[in-house]
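In: dropping a prediction and its sequence here:
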Amino acid sequence: MSLHNKKIEEIVSIFDTDLNKGLSNEEAKKRLEKNGKNELKEANKKTIFQIFFEQINDVMIYVLIVAAVITTIVNKEFTDAIIILLVVIVNAVVGVTQELKAGKALEALKKMTNPKAVVIRSGKTFEINSSDLVVGDIVLLDAGRVVPADLRLVETSSLQIEESSFTGESVPVNKDASVILEEDTLMSDRINLAFMSTLVSYGRAKGVVIATSNDTQIGKIADMLDTEDEKTPLQVKMNKLGKQLGYIAIVICVLIFVIGIMQKRGAVEMLITSISLAVAAIPEGLVAIIAIVLSLGVTRMSKKNAIIKKLPAVETLGSVNYICSDKTGTLTQNKMTVVKTFTKDIDENLLTKAFILSSDAKIEGDIQIGDPTELALIAKGINEGILRDSLDELHPRVDEYSFDSDRKLMSTLVKNKDSFRVYTKGALDNLLKISTHIVVDGNVVEFTDSLKEEVLEKAHDMAKEALRVLAVAYKDTDTKISSDEFENNLVFIGISGMIDPPRMQAFDSIKKAHKAGIAVVMITGDHKDTAFAIAKNLNIASSEDQTISGPELEEMSDEMLEKVVTNYRVFSRVSPVHKVRIVKALRKNNNIVSMTGDGVNDAPSLKSADIGVAMGITGTDVAKGASSMILTDDDFSTIVVAIEEGRNIYDNIKKAIIFLLSCNLGEVISIFIATILAWPIPLIATQILWINLVTDSLPALALGVDPISTDQMSKKPRDKDENFFSQGAWFRALVGGTLIGTLTLSAFVIGLIEKGYSLNTLSMADEPSLAYARTMAFIVLTVSQLFYAYTTRSSEESLIKIGIFKNKFLNYSLIIGLVLQFSLLYIPVLSDAFKVTKLSIFDLDIVILFALIPVIVNELIKKFIKFK
């Protein structure tokens, strides 16, 4: 029900209350019992068990669990299965911990919306907990008090309310109870209403409670936050990959089992063989490796002032192609600053002193009290060495005429030695009407039309730059005069233009984002001209055609908005609902959207975006709770740094996946071909598991922390639907895996031939001969994979160009892998467990040569074949 368009008498009637006496205590108690506490209702919380189940409810996890069962069947013992299950459990515990730390948005909302409230009940005024407020209560407001519920104002006296965390406006809003508004008036323009959780910065008021709890505007925001989290692009791709690997494993099992039966092999033998192939097809360490790579990325990013709340968000950042940024406090400093002044006087100090003496604001160290525009004037004085305390001592205030929205002026009367002086500041138009003289070069002269025109022209220039213009004047008097005599026959001093200025770091960051193919969009509650001026200054928008306002959005359907949303770079005068619509429209156009913000009003859109980014210093707890990432320095440039890190992490994950799948393909090919040809299996299940969990994992982890390439931010964002096998990755994986597999099988065959068997008699090989041949195959497979990791560091640049030994962790993995691998040959206990034996020098040379071939071939592919 709209209440901003109704008269006060109607409001009183609708809520059956009394403006002077308020509700009776008995009636308030009844309404509280009927409607409940004035607190935001929390959504049903998930239990730890539910969160844990969500972490393991993933196709890749199921594949790992199946692998654990298969391993137990093959090996007839539980050690390997326990290792796999530990990987699953550790991964799930990490996820549960992350989620318990996150999801605090509703709790933060509840905490910030339960201040004290001054009410009138049964004709008496007293203070109660705001949670006990009911609709129809009469609430009193004064400066510094948090609005405890949604109110229809019925009396206002110079009331200003700070709504930047709610509407996005950077200056307090003047409120007026007497105004009757149109029904379709925007929420941010409803000046006869006060909204729950906003702050009274000036004046006094009386209001009727018209909504409590989740019926308030902030309650509606809380309801918007209570939505299911969507899966990130990485989670979607990993689920798809997991399904594909699962299907492949099943097909391999069935196919090999059928082939074996057709070859008249034993059913038990073929079951073990097919299960071995399935184990070879599944990279057991993949889930753990990705979790570790993401965790390491989170740690690195925390050192760069970006706190990641959910691991997959690291990768999501790397695919972002739209940054939707709040203006106030994100692109700007959330601090009004005087940037231009104009006076005809030779002494500009007079202008500064006049503004300070006609203000109420104070700055004491880090403590700032007062209206942001007045604080800007006080800060200007401090920068010029003009301190408020010193001025107040020399010119103590005697009287004042408070600001009100009709006059748009504020006046003070101060003692000036043996006389008095009036200082008046406020709207230029109003001040021009009551000024008869002006200070020019230290002299007071008549304020002629031509001089007024000059002042108006300067003010117009400031307005074109979206500066908020304030004017100031004075009047000397020998005696103390009453306030109704303050504002006439004034001497005009000058004007100041102020704005919430852009963050200096934002300029370079936006330039980098554009170079990386990322569009930057400003979404703000400020007026169109102010928003566009900032956006143009920051090179976000180049023409006013790229701006659109909230009222214009209201006239668009969701379908229409989806069609035109990419045409705009500035969205002004928007509500929280508009922000969510904008983010969703961009995502409908297959964009990966990041939304930055710091206010309560940003929370729903932060949660709706692919990745929400909250400010850590100025951000509200609500915004932090709804976000995926928090910037500890509130620096927009940190977002660009995080995107660069995210891009690199995705590339590294892709390298690790392609590497692991190439290696596993090699295992599958060697076993598959041997089975088809009715040869002995070249690798046993224990050897395969060793490779998958140990030898493969170390290089894969090292690839996961590969250094950032220098051209990372000169590339366009990758397509949302791009899979891990794009840009020729499938071809390189196929070639690499085929080579590794055939060379492994070749080493196996060479080993058996050296023992006196021919191709026709390989199936009759005895156990010692098989152990020797399998050792050759085992070494070729493991060492070739250790070498192959180096060539997968880049899909385009040669090993020499990227630097063979630049990734120190890959060097460590090579050394450790070789040491571990050859330990299996020369430590009897291990060689017995893995059924391997020592090799001759000649055969060692053969396996090393074979291990180098896949690297050489992949380097030739880079040189002669280019993929798009």
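Out: Ah, there it is. What you see is a predicted model; the values in this text were computed from it and never measured.
In: CA atoms for contacts and neighbours, from now on please.
Out: Fine.
In: could you point out the longest helix in the chain?
Out: Ordering each helix of the chain by length in residues (DSSP state H) puts helix 636-676 first.
In: next SSE downstream of it?
Out: helix 685-690 (DSSP states H and E).
In: which helices and strands does that next one pack with?
Out: helix 59-75, helix 267-281 (3 or more CA pairs under 8 Å, 6 or more residues apart in numbering; DSSP states H and E).
In: and those: which comes nearest Leu394?
Out: Leu394 lies closest to helix 59-75 among these, at 75.6 Å (CA to CA).
In: now do the buried residues in that closest one.
Out: 59-72, 74 (16 or more other CA atoms under 10 Å).
In: what of stretch 35-45?
Out: 36-41.
In: now intersect those with the strands, please.
Out: Judged by DSSP state E, the buried residues of stretch 35-45 include no members of strands.
In: now do the SS call for the residue sitting furthest away from the middle of the chain.
Out: If you look at how far each residue of the chain sits from its centre, by CA atoms, centre = their mean, the farthest one is Gly756, at 65.1 Å. Using DSSP: H, G, I helix; E, B strand; the rest coil, the structure places Gly756 in coil.
In: tell me the spacing between it and Ile750.
Out: Using CA to CA, to the nearest Å, Gly756 is found at 10 Å from Ile750.
In: same check on Lys801?
Out: Per CA to CA, Lys801 is found 36 Å from Ile750.
In: the residue nearest in space to the middle of the chain and Ile323, how far apart?
Out: Central residue of the chain (CA atoms, centre = their mean): Val613, 2.4 Å from the mean position. Distance, Val613 to Ile323, using CA to CA: 10 Å.
In: what do these two both touch?
Out: Jointly contacting Val613 and Ile323 under the rule CA atoms under 8 Å, 6 or more residues apart in numbering are 594-596.
In: could you dump those residues to JSON lines with secondary structure?
Out: Compiled in JSON lines, the shared contacts of Val613 and Ile323 are given as follows (three-state DSSP):
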{"residue": "Ser594", "secondary structure": "strand"}
{"residue": "Met595", "secondary structure": "strand"}
{"residue": "Thr596", "secondary structure": "strand"}
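In: out of these, which is most surrounded?
Out: Thr596 (32 neighbours; other CA atoms under 10 Å).
In: contact partners for that one?
Out: 323-326, 330, 602, 606, 612-615.
In: give me that answer again for 6 Å
Out: Neighbouring residues of Thr596 by CA atoms under 6 Å, 6 or more residues apart in numbering: 325-326, 612-614.
In: check Glu400 too.
Out: With CA under 6 Å, 6+ apart, Glu400 has these contacts: 411-413.
In: narrow the residues you listed to those in strands?
Out: Within those, residues falling in strands by DSSP E are 411-413.
In: from the chain's centre, how far out does stretch 76-94 sit?
Out: 32 Å (CA atoms, centre = their mean, to the nearest Å).
In: for comparison:
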Amino acid sequence: MPKKKAVNVEPETPFHTFSVEQVAEHYSTNTLEGLSSAEAAARLKIYGSNELQGNGGVKWYKVLWRQVANALVVILLIATALAFATKDFAEGGVILFIIIMNAGIGFWQEYNAEQTMEALRNMSSPTAQVIRDETRVTIPNNQAVPGDIMVFEDGDVIGADCRLFEVFNLETDEALLTGESLPVQKNLEVIEKAEQSLGDRLNMVFASTTVVKGRAKGIVTTTGMKTQIGKIATTLMEVDGNEQTPLQKRLNKMAYFVFLAAIILVIIVFAVHKFKYSNEVAIYAISVAIAIIPEGLVAVVTLTMAFGVRRMAEVKAIVRRLSSLESLGAVTNICSDKTGTLTQSKMVAVRMWLPSDGFYRMTGTGFVPEGDIFRQGEQKNEEFEMQEEQIPTGSGSDHYLRALEAASLCNMAELRRTAHPEANGEWTANGDPTEIALQVLAYKAGLAKPDLLEQGFRLVAEFPFDSSVKRMSVLYQGPHTEEGPGELFVFLKGATERVIGCCTYWRDGDVERSLQGEKGTERETFEDMITDRMNTLAEKGLRVLTLAYKHFDPPAGVDLVHDLVRDQVETDMVFLGLVGIYDPPRAESRPAVLKCYDAGIRVHMLTGDHPSTAAAIAKEVAIIPEDVPTKNNPLIMTATQFDAMSDEEVDKLAELPRVVARCSPNTKVKMIAALHRRNLFASMTGDGVNDSPSLKAANVGIAMGQSGSDVAKQAADIVLTDDNFATIVQAVAEGRRMFANIQKFVQHLMSANVAEIVVLIVGLAFKDDDGNAVFPMSAVEILFLNMITSSPPAMGLGLEPASETNMHEPPRSAKQGLFSFEVVMDMFVYGFVMGALTFANFCIVIFGFGRGNLGYDCNATYSPSCKWVFRGRATSYACLTFLLLAHAINCRSLRESGWTPQNLSTLKYNKMLWISLVVGSILVFPVIYIPGLNHDVFKHSGISYEWGLVVAALILFLMWAEFYKMIKRRVMKPLIIPTNSNLEMERMRTAMSQSDSLDMKKQ
């Protein structure tokens, strides 16, 4: 029969709530015959190719445009044009060189970082197996269409989102979408909740995930950009990745202010000259404009960030975008993924419970089978660790050894120690993560599977793990004895509820007790005990597996290889015990989180794991207090709860949740948006494709370099090469250090500009014999001061080491930003004092020594009548030079004296700063005394006794600076506001107690 024409389906259609028959009817397909080739071709035209859209790669001209498209560069270009227009080619050439150098450095850094492949295009499988025309065929994956019957096998990359209708032991790795560290077992059961999270849609498989085990068939429901991975790609394209950072915004605002001030000053210059145009007036106006424009600022900012990039690389953080580095210092909230970021992404068996012995605790991490096993007895917590008894390797009770035999033999995982010299004998593992954890436990106990096989254990039959029964069993023959062949044993492991159902006995020491009511023992009592112990383990965030065994006596004439039936083998089992497995946190995660609290930064965990696991890990790494309950806790939510809340409801929360479990990509983006609405500065860390939209939406996206997907790295601003959460703390410290240093050198540069403006504007009052204004400082002197004298010390200030209180202060977003009231006040106060002292020296030379002789045409050439004007300019130039160099020491601290022995002793660690101070001091003399250079270029001449004025001005400035800082220390509020982890924990407890638990239950 001809099939009906397919219709377009909205991506929100909850196919996991549909039965297989409903999905087949929806797409007019047949699970046995598949689509016809003609129908598939028609649908391909309707739905489009099954591939992800990209942005066309990295555009070099866009990267270059980002380097020059800012207000300060535009102002410098205008200054360059004006300089060339008045034939002042030296000034114009220098400014143009600054612009080109800045653009070149920024372009090279960002363009190299942007050279990553379009990973989203390459994540889908290149081919797919489908049923077409009643035949199983292999097609290019981009030709798959909704309604196709797709076939999956072990190791396949799934090519589209599908509703399963046939599964056999199917497990898929969905970590890139959900963050879930364990493979997901799939089934066919219909799910009623339409808003179910991706990790719990067990009857669906998703494009770009991988088949870990088993095989299956499914009906393709969505393709291309409508798949779950496609939605992530769509979100990435919708998120504005070019939003300016706070520093960029503030520098642009400063540039507009400078531009406006330059225009006003130029108007003032022409107004004083009654708007009569002449070259002298134009040159003076340009000099004033040059004086107020911080020509070196763009270069200093760019070079400071480039040095910051190098420092970040040393702590294993690669900066992909220069502008993101300073943003780290403003971070108020870090939203972190769990798996592979806070945890090791390696399952480890850490607890075991046996009915006869009680609890056991295991040490060690990862795949390395090194660690100890301690018997704790029947306590349910850590309060009695002093009573622990270490179990020697290869020994223990019979019950203990039998349980470890079950863990070792009912296991297909393999541990190997690499023999390659470069690998340093590292341990590697192959197999299911939970089986690897059990195998490592067996190695620690001295019951490694290879050793047991050498002792004579022989595998007879295996019933592999089946998602429908959630257990696995093996039949082994024990070592041969003098009396004959060894005994037969069945070992069983799996989900507790499925294993207990197979048990009719439980092991109590050397006794096997019945669960059928003998001697007063009832199954319900036993199961209550098991449930209690399971809850004890689950409260620690552990995944619980159950072990069982039995002696096997096969019926006569039964072939142990071919005639065994699973249901008959897995009966009358003896319960052995429980094993708790979890993905342990990194050792450095908890200290790193506590350092975040000390720095006033809050940490959120957004993970695809189950709520109990997520909460337990969050408590262990100090994201939430250990003494708060897990249930009905507003600090802990599921994605279903959080997503169901409107933006208004989220904004009314006293505290945003610190743990969100079962996260989807949209949940993470919603959290970032909620933080932004609270005017908080958010960073997102992650490694999977599911993290990429939030990485791009966050103010600072931080991807994991080792375990991270290419998509996550491409979306992030910073990539950690060691996947270490603690590196983020170092990165934040570096961001704070750099921002503080930017404040220091901006204050230094702008103070110089203010000083120059004071000198030049007040100097308009002096007229020479021809009625023209006399320059207290020449344009070349100003440009030399801005570029050669002031910029190198400013670069040195940009390399200042971090202060001791750097990571014990709140994020700067809680303050007033780059141009705080104090910084602006300092700019004008220091600038005015330096300008006043400089102009005072000029006046003393002109009117004290030169008796007010201003000569004529002294702005252009030297003549005997210009003697005192040229000496006054030299005195002004020398005075301002040494004031600026001294002010660089002053700018190392906003309030503390820079001239104490302790502070001066740290100057040796900043080579750039002290070398620039020495070189800047030396350069004064050739500039003043070299013939031709002084008269013809700088428009000044050599001086002698005027040096006394320079020294006097320097002493007065230093005295004033120390007095000014002393007043600030006494009058202004302290800069340091203490923050610590204890205060943060108490604040979370308070927020939790104030929340309405009834509302939480409704949600």
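Out: Yep, that arrived. Being a predicted model, the structure only gives us computed values, none of them experimental.
In: can you give me the helices in the stretch 51-200 of the first structure?
Out: For the stretch 51-200 of the first structure, helices defined by DSSP state H, counting those that start in this stretch occupy the ranges 59-75, 79-101, 105-112, 164-167.
In: which one of those lies closest to Asn811 of the first structure?
Out: Using CA to CA, the helices of the stretch 51-200 of the first structure put helix 79-101 closest to Asn811 of the first structure, at 24.7 Å.
In: which other helices and strands contact the closest one?
Out: helix 59-75 (3 or more CA pairs under 6 Å, 6 or more residues apart in numbering; DSSP states H and E).
In: what about 10 Å?
Out: Packed against helix 79-101 of the first structure by the contact rule (3 or more CA pairs under 10 Å, 6 or more residues apart in numbering; DSSP states H and E) you find helix 48-56, helix 59-75, helix 286-302, helix 685-690.
In: hmm, back to that, among the contacts of Thr596 of the first structure, which one sits closest to Phe195 of the first structure?
Out: For the contacts of Thr596 of the first structure, the nearest to Phe195 of the first structure is Asp326 (20.3 Å; CA to CA).
In: list the contacts of the aligned residue in the second structure for the closest one.
Out: Superposed on the second structure with TM-score structural alignment, Asp326 of the first structure falls opposite Asp337. When the contact criterion is CA atoms under 10 Å, 6 or more residues apart in numbering, the partners of Asp337 of the second structure are 179, 343, 604-609, 660, 663, 668, 684-688, 691.
In: if we go to 8 Å?
Out: 179, 605-607, 685-687, 691.
In: go on, Ala622 of the second structure?
Out: So Ala622 of the second structure contacts 590, 593-594 (CA under 8 Å, 6+ apart).
In: next one: Asn38 of the first structure
Out: 130-134, 149, 212-213.
In: over to Ala354 of the first structure?
Out: 423, 472-474.
In: and of the residues you listed, the nearest to Leu849 of the first structure?
Out: Once CA to CA is applied, the member of the contacts of Ala354 of the first structure that ends up nearest Leu849 of the first structure is Val472, at 86.4 Å.
In: circling back: measure the residue farthest from the centre of the first structure to Val749 of the first structure for me?
Out: Look at Gly756 of the first structure and Val749 of the first structure: by CA to CA, they are 11 Å apart.
In: highest neighbour count among the contacts of Asn38 of the first structure?
Out: Each of the contacts of Asn38 of the first structure was scored for neighbours by other CA under 10 Å, and Ala149 scores highest at 36 neighbours.
In: inside strands: which ones of the contacts of Asp337 of the second structure?
Out: 605-606, 685-686.
In: from the contacts of Ala622 of the second structure, pick the one nearest Ile229 of the second structure.
Out: Closest approach between the contacts of Ala622 of the second structure and Ile229 of the second structure, by CA to CA: Val593, at 30.8 Å.
In: surely that closest one meets Ile623?
Out: Yes. Counting by CA atoms under 8 Å, Val593 of the second structure touches Ile623, with 6.9 Å between them.
In: map Leu830 of the first structure onto the second structure.
Out: Leu830 of the first structure maps onto Leu933 in the second structure, by TM-score structural alignment.
In: hmm, I typed the wrong one, I wanted Leu561 of the first structure.
Out: So, by TM-score structural alignment, Leu561 of the first structure is matched to Val650.
In: any idea whether that match is helix, strand or coil?
Out: Per three-state DSSP, Val650 of the second structure ends up helix.
In: could you check how far it is from Gln196 of the second structure?
Out: According to CA to CA, Val650 of the second structure stands 20 Å off from Gln196 of the second structure.
In: more neighbours, those two?
Out: The residue with more neighbours, out of Val650 of the second structure and Gln196 and counting by other CA under 10 Å, is Val650; that gives 19 against 16.
In: my read: the more buried one touches Asp643, true?
Out: No. Contact criterion CA under 8 Å: Val650 of the second structure and Asp643 do not qualify, at 9.4 Å.
In: the aligned partner of Ile657 of the first structure in the second structure: neighbouring residues, count only.
Out: In the second structure, Ile657 of the first structure lines up with Val746, judged by TM-score structural alignment. Residues near Val746 of the second structure, counting by other CA under 10 Å, number 27.
In: identify the residues contacting Val746 of the second structure.
Out: 297, 794 are the contacts of Val746 of the second structure under CA under 8 Å, 6+ apart.
In: which stretches of the stretch 301-450 of the first structure form helices?
Out: Using DSSP H, counting those that start in this stretch, helices in the stretch 301-450 of the first structure cover 312-318, 349-357, 372-383, 388-394, 428-434, 449-464.
In: gap between the two ends of stretch 157-170 of the first structure?
Out: In stretch 157-170 of the first structure, first residue to last residue: 22 Å (CA to CA).
In: about what we covered before: of all the contacts of Glu400 of the first structure, which comes closest to Ser637 of the first structure?
Out: Comparing these against Ser637 of the first structure with CA to CA places Ser411 closest, at 42.4 Å.
In: which one in the second structure is aligned with the closest one?
Out: Counting by TM-score structural alignment, Ser411 of the first structure corresponds to Ser473 in the second structure.
In: skipping adjacent residues, who's closest to that match in space?
Out: Leu492 (4.3 Å; CA to CA, 6 or more residues apart in numbering).
In: next up, the contacts around that neighbour.
Out: So Leu492 of the second structure contacts 406, 410, 471-474, 499, 547-549, 570 (CA under 8 Å, 6+ apart).
In: now do 6 Å
Out: Leu492 of the second structure touches 472-473, 547-549, counting by CA under 6 Å, 6+ apart.
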